[in-house]
Structure formats: C-alpha cells, structure tokens
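> got a structure for you, letters missing:
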C-alpha cells in the first residue's frame, strides 16, 4: 500500500496523472462543440432562437455559424431582444439585423410564437439561450413556445445546452390557478435543470398542446455535472449584469412583488434591496434613476432607498445547501413601518404579484403571519419531494 501511495504521489507531482484524475476538465457548452452539429446543419436553412448569451468564446454564435458556412435564414429574439438591448417586459419589434442582414422575428411583442411563414423559411431550428434556472425567468416559456411551433411545422429543434448557474431545487410548486407570464409550469422556483433537460421534461410531462412531442436533438454540455459552479461568460439580461446578481436572483426576484426595490434603475440591480420608508432603520442607501435599456421607470425613481447591500454577500453556503434565502423577505417585512403597503400591487407594477412570483397564496400569508423560514419550508412538502423524483427521469448529467 505504501508503494502504491508513493507511485500516486509521484504521478501527481510530475503531471503523470490524467487531467480527469488530477483536475477536472474544462466545461464545454453545446455551442462550443461545433463538430457535433455543424455537419448536421450543412445544406439546411437554419432558424436560430438566440440572444447575446449565445456565444462561442467572444463571438456571437450567429456570426460563428455564418463564418462556418451555415445558412441562417431567420433569427428569433426573446425578451430583451436578439441584441439584448430592450428593457424588462418591453415589447420588441421585428427588424433586420444590421450586421448580418438576416430578418429578426420578435417573440416578445405582439406574438410569442414564430409565424407560419417564418417557420416555412427554415428546415431546422436552433435554440441557444443561457437560462438562470428560475421559474419566473421567461426563457423557459419561450422554449416551450418554440417547441410548439416546431411540432406544428414539423421541424426538429436542436438545443445547444448550457450549464445552470442556480443548479438546485427549491421553492413551492406553482399552483396552476396562478399561471401567468412569470409562471407557466407546475415546478418550484428553482428547477435544477439545464435547458436541454427542461425540454425533455416538457415533452415527457405532456406540457405541449394535446401532449404532442417535439423532435429534439440536444448537444449536451461536456465535462459537466449537476452542482458544479459555473460563471456565465455573458450577462443573461440587462438587469442581471454580474455573476452576483445571477446567483441572488432566485431570492431577490420575489421582491418584485413588494414595495422594496431590487436595485432596478442602478448599475447594481439584484444585488441591493431598499425602500424610502426604511430610512432610519438601515444606513446603506441607493437612488434608482431612469436608465434606457435597463429600467426606464424603476420603482422609487429619484428617491433614496434604504436597506441591504448584498454585493459582497457570500452565496456559496446557499448554493451548497440548495436554498433560496427567505431571511431577507422576513427581515424587511418586519422592518417596514406600513405593513399593509408591503405587498400592495399598486406599488409593485414591474413583474407581478407576490402570489404569482411565489406560485402560491400561502407565502404572502406566511410572511404576514410571522412564520419562520423552517415553517415556510415545511409547507412546500410533499410537492417539492414529488417534483424531485419526477425530475430524475429527465436528467442528462450525473
């Protein structure tokens, strides 16, 4: 045994071990593995559902594919637009991309699904959008709509998979009576899946019309396992502009259903929390302003908001535990002087009511009643446990 240990130590120190034994191989997204899908696209008219997160290195995927001889005939843009310069919730118009001359069809304006004439203009569809693993992040709604359109048109959907930066399962299961634009599926707040896996779940659970199934070709992420840390190379939307904001998003987006600002209208959105009425209770403050392309009319615009600065908050323990932070909601509700206004929808117009965001009416009632985090979490069972068992059937990664 001592000899074996010495041999192992020598190999480790001299680099004789394989890369997988000595250090984990670098993650490669589906898009980066061009040899797995470029030959399949040759000679086909290709449609692409993409935004600025669809990259290979520092180059946009569209530009890379065009350079490699792929015939891209349509680009379909989700919320925030193909170039990512539209504000949260803003309708986006059709256009012609100035850089490539390719028609860009908006899926976040007057329509949510590609028109028939645009589906007829393609042979195959590519989907490559970085998700952040949350039910209320609308990209998974777009994914479902694209799958519907592909089924209707008889087209195959090629998904270039990417890691999930919030790769854990937590939160109440959506009560489908509260189904809305920010909650379309009976899943928890963080679903713990990649886009490729989620597409398999949409097919497998019969979430398309008439339980039809979309023909899928998934290019999986290489060297990836669930639970790995992953730093996004590109901010996924205008108000998720840092890795910290992405990691705090599952917890802080719930505040969109309150009178508390999450920093929209600043250059540090989703890393701070505050409201004017909390003056005197907290020292830290920020003042939301109109920022074109990010937040034209943010909550509490021009008013100093007092509250929590989470820019340096260590998210690692939360991710390791696989938990959304409920403590901030409990704390700020207790601190807010006019509690009847805290969840007043007339002051919270950006995303939707707290009930739709949480996916249940119980969460708001529990906060008001002063329930502890442990008590709130217990109420999420058995739904959360049942979801975890169902999720296993669709996983592509260990």
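That came in fine, so what should we check first? This structure is a prediction, so every number in the text was calculated from the model and none was measured.

> Going by C-alpha atoms from here, please, whenever you check contacts or count neighbours.
Will do.

> who's in contact with the nearest residue to residue 109 once chain neighbours are set aside?
Leaving aside its chain neighbours, residue 109 sits nearest to residue 91 (4.3 Å; criterion: C-alpha to C-alpha, 6 or more residues apart in numbering). Listed by C-alpha atoms under 8 Å, 6 or more residues apart in numbering, the contact partners of residue 91 are 79, 108, 109, 110.

> how close does residue 91 sit to residue 120?
24 Å (C-alpha to C-alpha, to the nearest Å).

> Does residue 186 fall in a helix, a strand, or a coil region?
Judged by DSSP: H, G, I helix; E, B strand; the rest coil, the three-state class of residue 186 is coil.

> how deep is it tucked in, by neighbour count?
Counted with other C-alpha atoms under 10 Å, the neighbours of residue 186 add up to 17.

> any idea how far the spatially most central residue of the chain is from residue 257?
Centroid-nearest residue in the chain: residue 132, 2.5 Å away (criterion: C-alpha atoms, centre = their mean). Distance, residue 132 to residue 257, using C-alpha to C-alpha: 19 Å.

> on that earlier part again, hmm, the residue nearest to the centre of the chain is touching residue 245, no?
No. At 10.6 Å, residue 132 does not count as touching residue 245 under the criterion of C-alpha atoms under 8 Å.

> Could you pull out the buried residues of the helix of greatest length in the chain?
Counting residues, the longest helix found in the chain (DSSP state H) is helix 139-153. Residues of helix 139-153 classed as buried: 139-151 (neighbour count, 16 or more other C-alpha atoms under 10 Å).

> now do stretch 356-370
356, 357, 358, 359, 360, 361, 363, 366, 367, 368.

> which among those residues gets closest to residue 50?
Among the buried residues of stretch 356-370, residue 357 lies closest to residue 50 (C-alpha to C-alpha), at 25.2 Å.

> isn't that closest one right up against residue 136?
Yes. If you go by C-alpha under 8 Å, residue 357 and residue 136 touch, sitting 6.6 Å apart.

> got any residues that touch both of the two?
What both residue 357 and residue 136 touch, as defined by C-alpha under 8 Å, 6+ apart, is the set 182, 183.

> hang on, the earlier thing: got the angle between the next helix or strand after the longest helix of the chain and helix 139-153?
Remark: after helix 139-153, the chain's next helix or strand is strand 156-160, criterion DSSP states H and E. If you take axes from the mean of the first three to the mean of the last three C-alpha atoms, to 10 degrees, strand 156-160 sits at 150 degrees to helix 139-153.

> this is the other structure I want to compare:
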C-alpha cells in the first residue's frame, strides 16, 4: 500500500475508476478551473476526454477564469476555444454571470468539478445555481463531482443572509460558514429553491465531516488566486469581511486573508483590546506593502493570524470583533468601502458581505458581537437541521 496515497477519493477520482452510466452517450459540458484535478494531477477535462471519447463539447469557467488568473472581483475573463480539444470555453464571469441558451446548446449534461471553500460569499456556488436554473429550463441534466469542504463539515457559523441583501456574493439564506461540501450544497439549493434540475452527485470516498483539508492527504490547488493555501481558506470565512472596508485584507501580498492591516492601524492597541477574547489563534504583528489592491506600495501596519487550535477558532465571530475594535480605535482612519462591489452599484459592500445592514449598524453602534452572535443561533440551528437532510457523509 502506498503510504503517501490520499486518504480520500474525490468525485473526479471516482469517475476515473468507474464511468457513471448517467454520462454515457451524452454530449458533455464541464464547469472547471485549475483545482479540478485528480489525486494524480490529471485535469478533469482530460479525464473526461479520455473516459468519454468524443463526448466533451464545451467547457465553462467560474469567477477568476478557467486558469484562475484573474485576481479580484469585477475582473472579467473572456470566452475562447480550447486548442487541445477544439471546443468553446464559455466564461461565466464575463458580460454575463448567467449561462445563456446558446452556451448550453452543444450539451446534454453539464459536469461540475469545482473546489468550493465552504463560505457563503464565495461565488462559485452561485455560478452553479445559475447553471442549475438554465439546465432545468432547457431539460438538461447536471452531474456534480464532489470535493471536500476544506474547513470541515461540522462547524457552522454566522448570521443567515437576509433576502434584501441577496447578491452574487450571497443569493440564498445561508450562514457565512455553511459546513457542506459542494455536492451537498448544490443539492440543498436545487431542492430548497425549487429549481428541480435533474441532478446527480458523484460522492467522494473516505471523507468524513470532521476533516479539514489538511486531513485529506490531497494536494491543495488554489481555486482562486488569493486562496493559495489551506490556511488562507481556514481564515477566509471571517477575514473576507475586510473586503468591505479600507483595510487591506492581504491581497497583493504573499499571505492574502491570513494578514490584514492599513497604514493607520495601531497594532498594539488592537492586540490590547482583543486580549483574551480570541481563542485558538495568535495575532502576530507584521508590516507589509501590497503590490496591488488597497494601499498599493504603502507600508501597512497589521497582524498575521496564526491558527493554533481550529476547534476553538471562530473565524467569522473573531473577525467581527476585530472589525469593531478597529472602528472604535480609528474613527478618523477607518472607512467602509463604497460601491461598486460584485456588480452592485448602490448597496454598501459590507452589507452584502454580512448579508445584513442591521448587523453592520449594530457593529457601528458598539453592540457586543458576542451578544449579536446569540441573536442568530435559532435561525442557525434551523439551517443546520434543514441542511442535514442533504448530507452525504457521516460524522
């Protein structure tokens, strides 16, 4: 037995081992990006081309492009032809975020092999939802090749998105950290939103809900440029909120989301204000100069988040605490980011990220985040009970 073999098999690995009947004889499309690989580093498009010769007719890409080369939000990727397969590659983050009927004309079944990161604001699951809607409308089927939730399947955290703050960074009433695999949440959306697409999920083998990415034995391939490591994915459910502020969330550095800061930030005051309140992490003072994005080429005072105990770490709550303390300490330096943000030109980006204007206003009003967390526990438990109906994997 190979001691270095991954502990689990992804849906793509399963497809490689055994061709599913639902794909035989069908004209196939594939929604994928660089993270769509087997444990042996074979890309999904090549696997499907080998296992189903002549059947793959179109490729589709989510935000950041088919090669995940686009850095930030509202940076579109174009359509092109794949030279090796001589088939079209349709960008679903271009002049449209919604697939057109023309894009679906070449296919009978859309295969989806996308690495999600378990966080409400990550746009891949909404690209999938639009594909489900178009497939249902046109009578096409969808097959999802499942992949791990890199931040585990046990911890669920955050307020439920309010309907008035639905956007491309949150279409549905789910919490910030949803605790589902991409296959599970696709099935959840398909059912609860009454899309009723003909959907099949090809499950993983060996994955259990207590696993983080580091437990899988799989190699991490960044699903987008600013989630370069499993650690960046671990802090992302909280640190993403700093996208809605004038603080650098670490884009344009080697540690996106793991570190944050601004030229005006007083690190020592911040550490004193949160001392003893943030379990499972250490905040290490740093200075950095982003090469792009906010505060480009300017020295930012900030902190690097080191996770020491993932069981105690609550990324969303802790980032809300950090945000509020920065707002208190820097009333003249701190600002919320103005629109546009993900094609929303009127609503405040922070409200879209939090899924609630009221939560943002409560933070501004200096209401304790620990007390605010209590107010969403009932709705969070309701989501947890409903979402468990779509769990494929045990505890």
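Perfect, I can see it now. Source: prediction; values computed, not measured.

> tell me the helices in the stretch 1-150 of the second structure, going along the chain?
Ranges of helices in the stretch 1-150 of the second structure, per DSSP state H, counting those that start in this stretch, are 11-17, 44-51, 101-104, 124-138.

> how long is stretch 342-359 of the first structure end to end?
With C-alpha to C-alpha as the measure, stretch 342-359 of the first structure spans 18 Å from end to end.

> ok, for residue 134 of the first structure, nearest residue in space, not its chain neighbours?
residue 190 (4.6 Å).

> before we move on, what about residue 132 of the second structure?
That would be residue 197: by C-alpha to C-alpha, 6+ apart, it lies 5.8 Å from residue 132 of the second structure.

> Now do the same for that neighbour: its match in the first structure.
Counting by TM-score structural alignment, residue 197 of the second structure lines up with residue 214 in the first structure.

> Just say helix, strand or coil for that match.
coil.

> Wait, it touches residue 157, no?
Yes. Counting by C-alpha under 8 Å, residue 214 of the first structure touches residue 157, with 7.3 Å between them.

> intersection of neighbour lists for those two?
147, 150.

> residues touching the corresponding residue of the second structure for residue 66 of the first structure, list them.
Using TM-score structural alignment as the criterion, residue 66 of the first structure maps onto residue 49 of the second structure. Contacts for residue 49 of the second structure (C-alpha under 8 Å, 6+ apart) come out as 55, 56.

> how about the strands of the stretch 1-150 of the second structure, start to end?
28-31, 56-61, 80-82, 87-91, 109-112, 141-145 (DSSP state E, counting those that start in this stretch).

> Just give me the mean distance for the fifth one relative to the first structure.
By that I understand strand 109-112 of the second structure. Strand 109-112 of the second structure differs from its equivalent in the first structure by a mean of 0.7 Å after superposition (mean C-alpha distance after the TM-score superposition for the first structure).

> That strand maps to which residues in the first structure?
Counting by TM-score structural alignment, strand 109-112 of the second structure corresponds to 124-127 in the first structure.

> ok, now the first one?
Structural correspondence for strand 28-31 of the second structure: residues 46-49 of the first structure, per TM-score structural alignment.

> ok, back up a step: so how far is residue 21 of the second structure from the residue nearest to residue 132 of the second structure?
Following C-alpha to C-alpha, the distance that separates residue 197 of the second structure from residue 21 of the second structure is 18 Å.

> if we can go back for a sec, need the helices of the stretch 1-150 of the second structure in CSV (columns: distance to residue 88 of the second structure).
CSV is the format used below for these (distance: least, C-alpha to C-alpha, whole Å):
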stretch, distance to residue 88 of the second structure
helix 11-17, 22
helix 44-51, 12
helix 101-104, 9
helix 124-138, 17
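
> residues in contact with the equivalent of residue 154 of the first structure over in the second structure?
Matched to the second structure by TM-score structural alignment, residue 154 of the first structure sits across from residue 139. The neighbourhood of residue 139 of the second structure, defined by C-alpha under 8 Å, 6+ apart, consists of 197, 198.

> now residue 377 of the first structure
Contacts of residue 377 of the first structure (C-alpha under 8 Å, 6+ apart): residue 171.

> That one corresponds to which position in the second structure?
Under TM-score structural alignment, residue 377 of the first structure pairs with residue 373 in the second structure.

> just checking, that match is part of a strand?
No. Residue 373 of the second structure is assigned helix when assessed by three-state DSSP, not a strand.

> host element of residue 200 of the second structure?
strand 198-202.

> Using the aligned residues only, give the average distance of that strand to the first structure.
Mean for strand 198-202 of the second structure is 0.8 Å (mean C-alpha distance after the TM-score superposition for the first structure).

> Which residue range of the first structure does the helix or strand just after that strand align onto?
Using DSSP H and E, the helix or strand that follows strand 198-202 of the second structure in sequence is helix 230-239. Using TM-score structural alignment, helix 230-239 of the second structure corresponds to residues 243-252 of the first structure.

> how close does that stretch sit to the second structure?
Averaged out, stretch 243-252 of the first structure is 0.6 Å away (mean C-alpha distance after the TM-score superposition for the first structure).

> Distance from that stretch to the middle of the chain?
10 Å (C-alpha atoms, centre = their mean, to the nearest Å).

> With stretch 244-262 of the second structure instead?
The answer for stretch 244-262 of the second structure is 17 Å, by C-alpha atoms, centre = their mean.

> Repeat that for stretch 26-44 of the first structure.
23 Å.

> do stretch 99-108 of the first structure as well
That offset, for stretch 99-108 of the first structure, works out to 22 Å (C-alpha atoms, centre = their mean).

> can you check stretch 134-148 of the first structure too?
10 Å.

> List the contacts of the aligned partner of residue 98 of the second structure in the first structure.
Applying TM-score structural alignment, one finds that residue 98 of the second structure aligns to residue 113 in the first structure. Residues counted as contacts of residue 113 of the first structure (C-alpha under 8 Å, 6+ apart) are 107, 142, 145, 146, 149.

> With distance to residue 49 of the first structure as added columns, please give the residues you listed in a markdown table.
Output for these, formatted as a markdown table (distance: C-alpha to C-alpha, whole Å):
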| residue | distance to residue 49 of the first structure |
| --- | --- |
| 107 | 9 |
| 142 | 9 |
| 145 | 11 |
| 146 | 8 |
| 149 | 12 |
